[in-house]
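> how would this look folded up:
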Amino acid sequence: MKNLFATWNRISLVNRIIVGIIIGVILALVAPQSLAGISILGTLFISALKAVAPVLVFVLVIAAISSHKSGQQTNMKSILGLYVFATFMAGAVAVIAAKLFPSTLHLKESAQDVAPPSGISEVFNNILMNITTNPVDALLNANYLGILTWAILLGVALRMASDTTKTVISNLSDAVSKIVQWVINLAPIGIIGVVFDAVATSGLKALLDYGHLIIVLVGTMLFLALVVNPIIVFIYTRRNPYPLVFTTLKESGITAFFTRSSAANIPVNMKLCEKLNLDKDTYAVSIPLGATINMGGAAVTISILSLAAAHTLGVEVDIPTAILLMVLSAVSAAGASGVTGGSLLLIPLACSLFGIPTDVAMQVIAVGMIIGVVQDSCETALNSSTDVLFTATAQYAKERKEAK
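The predicted model follows:
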């Protein structure tokens, strides 16, 4: 048994996840009813990731900032700039795609159990309230804005602490990171449950009526991942961007696709940053920050679904309004939660630009829920993989400048 585990662990994690996907699909197709209990494997895996991620972020950020030496350079300004620019580009590309390939929705379903924000001021108010929340409450509820705020404040306060205290913090950080490695090694088993549940409960039947919309959404996200983002990376680094792009998509995007949560994928991204030999002081902050504000995929979802609603109702969207939608989708996407389906709640806000009533916008949310097994998976894969992509891009750009 020990040799079997050793052999299994020698296989790359991505290959093991692919095996898990295949097994999950086969089991769901062969016996979806009798093997229904298998779905708990996915639930347990995602729960474990979500449980360890807040503690990991809190400890790593404190350790990184408290051990930061005066004069030591980080790339946070560049990374933040990349996050903001890429999210705006995502909103712009999505608006263009929605205008070139308009989608018609079948507005029949309702979504009564969701409470979207009433305006952009409420989005900003929620952000401010999350930042100033109680630290214990932030950890309990995986409020990453609150966790980041308190971790940064404690990290700065502990910069004057003794070396012994900093060593304890560093050791605690290493211990939590070790636990994260154990959880990530269970990913292939968890993916079996996630895939089984998706195929057995949703299948493909519910998606057929929205094939065109799904193609536009996924096509736009692929264009961003394989064309727009590589161009951004090349401009910054002046090197072939695709090896890095494909690495982040393979090792971060695949797990994010199935967990459908940027927050749950934080430990995976931390591990990938370590594998890429990135600066720990930087990625300990940039990865959880990216899971909170780097929401290019959310900007795509908000723009395309709101414009699909406008097209369905025969509402003409002029160029100034389309530009305003680009800005609104990018800004509001940063306020989307880092959990499953967070971007859907912001669709009524975008629809209000076109005078679309709330009851219709709620039906658009319901459509988003129907196609969520594809839409939200692709959105999260794009969001989470670019957290690592842009963190690495900023470091490579810095190294390029220093080499001159």
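> When you work out contacts or count neighbours from here on, use the C-alpha atoms and nothing else.
Will do.
> could you check the distance from the residue nearest to residue 387 when sequence neighbours are not counted over to residue 390?
In this structure, residue 387 finds its nearest non-sequential neighbour in residue 290, 5.3 Å apart by C-alpha to C-alpha, 6 or more residues apart in numbering. Here residue 290 is placed at a distance of 9 Å from residue 390 (C-alpha to C-alpha, to the nearest Å).
> and for these two, which residues touch both?
Common contacts of residue 290 and residue 390 (C-alpha atoms under 8 Å, 6 or more residues apart in numbering): residue 83.
> what's the burial count for residue 56?
When neighbours are defined as other C-alpha atoms under 10 Å, residue 56 has 23 of them.
> quick one: it and residue 172 touch, right?
No - when contacts are counted by C-alpha atoms under 8 Å, residue 56 is not listed as touching residue 172 (9.7 Å).
> one step back: how many residues are close by the residue nearest to residue 387?
27.
> so who does it touch?
Contact partners of residue 290, counting by C-alpha under 8 Å, 6+ apart, are 83, 384, 387.
> Another sequence for comparison is provided below:
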Amino acid sequence: MAEKRGVSLIWQITIGFVAGILFGRMAAPDAVAYVDPLGKIFMALLSMLIVPLVLSSLVVGVASLGDLKSLGRIGVKTLALYLITTAIAIGIGLALGNLMQPGAGMDIALAKATEAKAAPSLGQVLTNMFPKNAFASMVNANMLQIIVFALFLGVSMTLAGEKGKPALDFFNSLAETMYKMTAIVMKFAPYGVFALIAVTVSKYGAAVLLPFAKVIAAVYIGCILHAVLVYSGMVAVFARKSPLWFFKGIKEASLTAFVTRSSSGTLPVTMECCHNMGVPDKVASFVLPLGATINMDGTALYQGVCALFIAQAFGIPLSLTAQFGILVTATLGSIGTAGVPGAGLIMLTLVTTQAGLPIEGVAMIAGIDAVLDMIRTSLNITGDAAVATVVAKSEGAEL
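Sure thing, here's the model as predicted:
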């Protein structure tokens, strides 16, 4: 949400992006070299955040669901729908990334050569998700293994009851601390983005930026397709209501999310819209706040498009198995990174790290994040409302 005073961070990043283009285009290469360390420092800081942020956030997110035995029908339905729609969103993003090829032809070289690794089999991907040594997984930043360990740890804390509460308190404190650290690092983002884009433009020319229009188009097309096909399809099939009824009922929340770019800030509007559509309070009060925390279909779709964009821009082939790994990582990771300032950027860093892609590409995406954030936030809360509507109907509500 934009701050009342000054320029909001996301627009500061956008200004840094534009300024970096101009500086890289006009300044001499020797002058650009002086700002290069700023970009490298920003990349290092982003990498520093990933492991503790994802671990603590995901543990708290899972454990905060409460007594797993008493979650009942509503909890199971809600979680299943959120995870399934998130996976579908990533699939749409990957499909559009393969179809539109937004990063093709950029030919950005890495400082050190990146060799394509032999693609592991699907069985190996699934087996490698489970860590033999959780601490080794953290040291090596193996994000899939960290996510699986965090899921087990969060569930175990819940089952341990009162004896698990001190451990949960520790991770809750660590998560809040990491959120503050993330906010500090993101303050540096405009300068890091400025430096990285300036170096890129200076080295490869301004034409290297043209594919960003394809990225924006792919994300917007994907979000619209997901809303029209998946969400309205869910409402029509399971809630027995027309898509027009649904989109008309949720339009105020969708527009609010588009303007504010905040799922949490839009939550009161979303709850009011769902109330007006006949969703009972007992369903809305559980499904919608949980959705604002873990349901990130718009962000997930953006991960698929951007991961392929980065791979194509740096000339790194991604096999179907590697793309399946992106789907799994982004689906599970969406639980752990929601609600964090700069969540989309942090989540993209998580996905690119797991896929073996250069995180320099994340800073390139950061420059257009304001435009992408609008549509993906709007899709996020539209998904929350669709799931609430379907769950309410399944519980016998008259919509």
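> Quick TM-score on the pair, please.
With the length set by TM-score structural alignment, normalised by the length of the second structure, the two chains reach a TM-score of 0.59; 337 aligned residues with a C-alpha RMSD of 5.4 Å.
> circling back: include distance to residue 274 of the first structure and neighbour count when you put the contacts of residue 290 of the first structure into a markdown table, please.
Shown next, in a markdown table, are the contacts of residue 290 of the first structure (distance: C-alpha to C-alpha, whole Å; neighbours: other C-alpha atoms under 10 Å):
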| residue | distance to residue 274 of the first structure | neighbour count |
| --- | --- | --- |
| 83 | 20 | 24 |
| 384 | 16 | 37 |
| 387 | 13 | 32 |
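> Could you dump the residues you listed into JSON lines and include distance to residue 186 of the first structure and secondary structure?
Conversion of those to JSON lines gives the following (distance: C-alpha to C-alpha, whole Å; DSSP: H, G, I helix; E, B strand; the rest coil):
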{"residue": "83", "distance to residue 186 of the first structure": "30", "secondary structure": "helix"}
{"residue": "384", "distance to residue 186 of the first structure": "19", "secondary structure": "helix"}
{"residue": "387", "distance to residue 186 of the first structure": "23", "secondary structure": "helix"}
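> Residue 332 of the first structure: which of those is nearest?
residue 83 (13.7 Å; C-alpha to C-alpha).
> Trace residue 87 of the second structure over to the first structure, please.
When the first structure is aligned by TM-score structural alignment, residue 87 of the second structure is paired with residue 84.
> residues near that match, how many?
Residue 84 of the first structure: 18 neighbours (other C-alpha under 10 Å).
> what do you get for the one 5 residues further on?
The burial count assigned to residue 89 of the first structure is 20, neighbours taken as other C-alpha under 10 Å.
> Show me what the helix or strand hosting residue 351 of the second structure is packed against.
In the assignment (DSSP states H and E), residue 351 of the second structure maps to helix 343-355. Judged by 3 or more C-alpha pairs under 8 Å, 6 or more residues apart in numbering; DSSP states H and E, helix 343-355 of the second structure is in contact with helix 29-63, helix 143-159, helix 297-313, helix 320-337, helix 360-366.
> ok, residue 74 of the first structure to residue 392 of the first structure distance?
Distance from residue 74 of the first structure to residue 392 of the first structure, by C-alpha to C-alpha: 12 Å.
> go on, residue 157 of the first structure?
Applying C-alpha to C-alpha, the value for residue 157 of the first structure to residue 392 of the first structure is 28 Å.
> and what of residue 215 of the first structure?
For residue 215 of the first structure, the distance to residue 392 of the first structure - C-alpha to C-alpha - is 30 Å.
> Equivalent analysis for residue 161 of the first structure, please.
From residue 161 of the first structure to residue 392 of the first structure the distance is 30 Å (C-alpha to C-alpha).
> Neighbour count: these two, which is higher?
Neighbour totals were compared for residue 161 of the first structure and residue 392, and residue 392 leads with 25 against 13 (other C-alpha under 10 Å).
> In contact with the more buried one, which residues?
273, 276, 278.
> try residue 255 of the second structure
Residue 255 of the second structure touches residue 378, counting by C-alpha under 8 Å, 6+ apart.
> State the distance from it to residue 142 of the second structure.
Residue 255 of the second structure is 38 Å from residue 142 of the second structure, by C-alpha to C-alpha.
> wait, isn't the match of residue 87 of the second structure in contact with residue 292?
No - in this structure residue 84 of the first structure lies outside contact range of residue 292 using C-alpha under 8 Å: 11.8 Å.
> ok so, going back, identify the spatial nearest neighbour of the match of residue 87 of the second structure, chain neighbours not counted.
Nearest residue to residue 84 of the first structure, sequence neighbours excluded (C-alpha to C-alpha, 6+ apart): residue 294, at 7.1 Å.
> can you check residue 391 of the first structure too?
Closest to residue 391 of the first structure by C-alpha to C-alpha, 6+ apart is residue 79, at 5.8 Å.
> quick one on the thing from earlier: out of the helices and strands packed on helix 343-355 of the second structure, flag the one nearest residue 124 of the second structure.
It's helix 320-337; of these, that one is closest to residue 124 of the second structure (C-alpha to C-alpha) at 9.8 Å.
> which residue sits closest to residue 291 of the second structure, ignoring its sequence neighbours?
Nearest residue to residue 291 of the second structure, sequence neighbours excluded (C-alpha to C-alpha, 6+ apart): residue 384, at 5.3 Å.
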